[in-house]
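Peer 1: quick one, what's the 3D model for this:
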Amino acid sequence: MAGEAASLPLSVVIPAFNEAGNLPALVEETAEALRGVTAFEIVCVDDCSSDGTVAALQALQPGIPELRILRHQSRSGQSTAIRNGVLAARGAWIATLDGDGQNDPADIPRLLQARDAADADVKLFAGWRVQRRDSGSKRWASKWANAIRTWALRDDTPDTGCGTKLFERAAFLSLPYFDHMHRYVPALMQRDGWKTASVPVNHRPRASGVSKYDNLGRALAGISDLRGVAWLIRRAKRTAIEEL
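Peer 2: Predicted structure coming up:
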């Protein structure tokens, strides 16, 4: 499912799994934050939820015509949901938010302002949760994961796990795709020769439901992923070209 690239200035892609208690309010906040700021669409990608997430979204569509709903036919994970949302999106630029409601849609206009003030070769504006609203164990695990990743990849990004991001659609779709790639987008963008910037954003407590990640599972997957991304960076090769 391919979108009509650049027919809109902005698409907001929200991946979700079992977030019926959080997603409707998040979608409403997103529409409120962007109306009058830019033309946009909201693309929610449901990863086979079993709690009525899709029905809750469908109930919003009459009042939010900007809302589009995609649903995976099999569980595929967050990275695949983001990528499928971007593929279907019609925006030249993509903003992402996690479906749990902890990211604040009011930060999207701030990211747009940062983009407008930046050089054209900055293709990613990554949210930086300066004040995390998570459990102590989750904050501790993220702190160490970010430190190890920064040491290994030198991506100069303090918070790659933040779901609030703004990036150019074409630049994102040129990146190598793999499961869990959403945690390495800054390093992959830099591998392709683009600049990235980190922007402080708001972070909120989860209002409903439970996290879909556990620290051990994330760590085990992260070790393999980190080695793979480091290999991709080492093997990258770029050269300037000219048309004759």
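Peer 1: drop to CA atoms for contacts and neighbour counts, all remaining ones
Peer 2: Will do.
Peer 1: mind listing the strands for the chain?
Peer 2: 8-16, 40-46, 67-71, 91-96, 122-129, 165-168, 195-201 (DSSP state E).
Peer 1: ok, Ala95 touching Phe167?
Peer 2: Yes - counting by CA atoms under 8 Å, Ala95 does reach Phe167; the two are 6.6 Å apart.
Peer 1: ok, which of the strands of the chain comes nearest Ala207?
Peer 2: With CA to CA as the criterion, Ala207 lies closest to strand 8-16 of the strands of the chain, at 14.8 Å.
Peer 1: what's the closest non-adjacent residue to Ala207?
Peer 2: Asn22 (6.9 Å; CA to CA, 6 or more residues apart in numbering).
Peer 1: relative to Asn103, how far out is the one you found?
Peer 2: As for Asn22, its distance to Asn103 is 11 Å (criterion: CA to CA, to the nearest Å).
Peer 1: looking at these two, which is more packed in?
Peer 2: Between Asn22 and Asn103, Asn103 has the larger neighbour count (other CA atoms under 10 Å), namely 25 against 20.
Peer 1: nearest residue to the middle of the protein?
Peer 2: Centroid-nearest residue in the chain, with CA atoms, centre = their mean: Thr96, separated by 3.9 Å.
Peer 1: contact partners for it?
Peer 2: Shown in contact with Thr96 (CA atoms under 8 Å, 6 or more residues apart in numbering): Val12, Val13, Ile14, Ile82, Gly163, Thr164, Lys165, Leu166.
Peer 1: same thing but 7 Å
Peer 2: Val12, Val13, Ile14, Gly163, Thr164, Lys165, Leu166 (CA atoms under 7 Å, 6 or more residues apart in numbering).
Peer 1: ok, Asp156 next?
Peer 2: Counting by CA under 7 Å, 6+ apart, Asp156 makes contact with Thr150.
Peer 1: if I look at it, how far off is Trp140?
Peer 2: 19 Å.
Peer 1: one more sequence to fold, the one below, so I can look at both together:
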Amino acid sequence: MISIVIPCRNEADNLAFLLDEIARAMAAMEHEVIVVDDGSTDATATVLADRASNDAPVRHLRHDRSAGQSAALRTGMIAARGAIVATLDGDGQNDPAYLPLLVARLEEGRPATGLVAGHRIGRTDTRMKQISSRFANGIRSRLLADDTHDSGCGLKALPTEVFRRLPYFDGWHRYLPALVLREGYRVAHVDVIDRERRYGRSNYGILDRGLRGVLDLFGVWWLRRRMRVRPKVEEVAHG
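Peer 2: Below you'll find the predicted structure:
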């Protein structure tokens, strides 16, 4: 089973059509959808209650207060029942049509591949946001050597067991490629078309991400340097 985790805060209008798109994209695959409601104050609960009443495979996990995107993703991944976790943002800019492709690429690359990440093309963000994102991705890529040019894309797929090995910190979701590489796995990428947000506005600001990201970046760099030996483990049977 594939567990699809959607972190969201006040995205009721976008969730309404996003859940329909996921159902169509994943119709041929056994799956569950875990919506992590990060302290929303809109009609998110109503939208999800309506889906549950129609027997849709949707689970609603709610934070009593907003804890951020990283915490919401972690909540969903911990609760996942599937062997593979796929993620996408709740704002509707990530197209669920790519989910089966991400899962297929992951399964093709197993066991060596530990993460398949989307790489957005045709970005619809503002010019300022694109410039800041390109600058931050360039610094991160040079310092961490994670061969990833778009760490901010919400479309990702990884084995649940790999996620459970990763260290957690606020902002962790932006460094998944580097953290997966640290565990000895490969990272693959899939080009995806970015879409415009239909309703509402982003809950994450450029300056907020930039200022917090500097400390996170050096923290991940330190973590990677502190794991220099990765022994091969095998169980030896006796008797």
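Peer 1: could I get the TM-score for this pair?
Peer 2: Once superposed, the chains reach a TM-score of 0.95 (TM-score structural alignment, normalised by the length of structure 2), with 235 aligned residues with a CA RMSD of 1.1 Å.
Peer 1: when you align them, which residue in structure 2 goes with the residue nearest to Ala207 of structure 1?
Peer 2: Counting by TM-score structural alignment, Asn22 of structure 1 lines up with Asn14 in structure 2.
Peer 1: hmm, back to that, now the strands of structure 1 in CSV, with distance to Leu34 of structure 1?
Peer 2: What follows is these, written out as CSV (distance: least, CA to CA, whole Å):
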stretch, distance to Leu34 of structure 1
strand 8-16, 10
strand 40-46, 7
strand 67-71, 13
strand 91-96, 11
strand 122-129, 17
strand 165-168, 14
strand 195-201, 16
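Peer 1: which one, of those strands, ends up nearest to Ile148 of structure 1?
Peer 2: In terms of CA to CA, the element of those nearest to Ile148 of structure 1 is strand 122-129, at 17.0 Å.
Peer 1: which stretch of structure 2 lines up against the closest one?
Peer 2: Residues 113-120 of structure 2 are where strand 122-129 of structure 1 lands, counting by TM-score structural alignment.
Peer 1: the matching stretch: average distance to aligned residues in structure 1?
Peer 2: Its matched residues in structure 1 lie on average 0.4 Å from stretch 113-120 of structure 2 after superposition (mean CA distance after the TM-score superposition for structure 1).
Peer 1: generate a PyMOL selection restricted to the buried subset of the contacts of Thr96 of structure 1.
Peer 2: With 16 or more other CA atoms under 10 Å as the criterion, this PyMOL line picks the buried residues out of those:
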select buried, resi 12+13+14+163+164+165+166
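Peer 1: tell me where structure 1 has helices.
Peer 2: Taking DSSP state H, the helices of structure 1 run over residues 23-34, 53-58, 78-88, 107-117, 136-153, 169-173, 185-191, 215-235.
Peer 1: these: which one's closest to Val199 of structure 1?
Peer 2: Nearest of the helices of structure 1 (CA to CA): helix 107-117, 7.3 Å.
Peer 1: with structure 2 overlaid, how far apart is that closest one on average?
Peer 2: Taken over the aligned residues, the distance from helix 107-117 of structure 1 to structure 2 averages 1.7 Å (mean CA distance after the TM-score superposition for structure 1).
Peer 1: and that helix, how far from the chain's centre?
Peer 2: 15 Å (CA atoms, centre = their mean, to the nearest Å).
Peer 1: and if you look at stretch 230-239 of structure 2?
Peer 2: 33 Å.
Peer 1: what does Ser174 of structure 1 correspond to in structure 2?
Peer 2: In structure 2, Ser174 of structure 1 lands on Arg165 (TM-score structural alignment).
Peer 1: one more: Ala152 of structure 1?
Peer 2: Looks like Ala152 of structure 1 aligns to Leu143 there (TM-score structural alignment).
Peer 1: with adjacent residues omitted, what lies nearest to Arg182 of structure 2?
Peer 2: Nearest non-adjacent residue to Arg182 of structure 2 (CA to CA, 6+ apart): Arg224, at 5.8 Å.
Peer 1: surely that neighbour and Glu183 touch.
Peer 2: No - using CA atoms under 7 Å, Arg224 of structure 2 makes no contact with Glu183, being 9.1 Å away.
Peer 1: what lines up with Asp38 of structure 2 in structure 1?
Peer 2: Going residue by residue (TM-score structural alignment), Asp38 of structure 2 aligns to Asp47.
Peer 1: how deep is that match tucked in, by neighbour count?
Peer 2: 23.
Peer 1: do Leu153 of structure 1 as well
Peer 2: 21.
Peer 1: run through the residues that contact it.
Peer 2: Ala187, Ala230.
Peer 1: from Ala219 of structure 1, how far out is it?
Peer 2: 16 Å.
Peer 1: Leu87 of structure 1 now?
Peer 2: Distance of Leu87 of structure 1 to Ala219 of structure 1, computed by CA to CA: 28 Å.
Peer 1: cool, and Ala170 of structure 1?
Peer 2: Counting by CA to CA, the gap from Ala170 of structure 1 to Ala219 of structure 1 is 30 Å.
Peer 1: what do we get in structure 2 for the residue nearest to the centre of structure 1?
Peer 2: Thr96 of structure 1 maps onto Thr87 in structure 2, by TM-score structural alignment.
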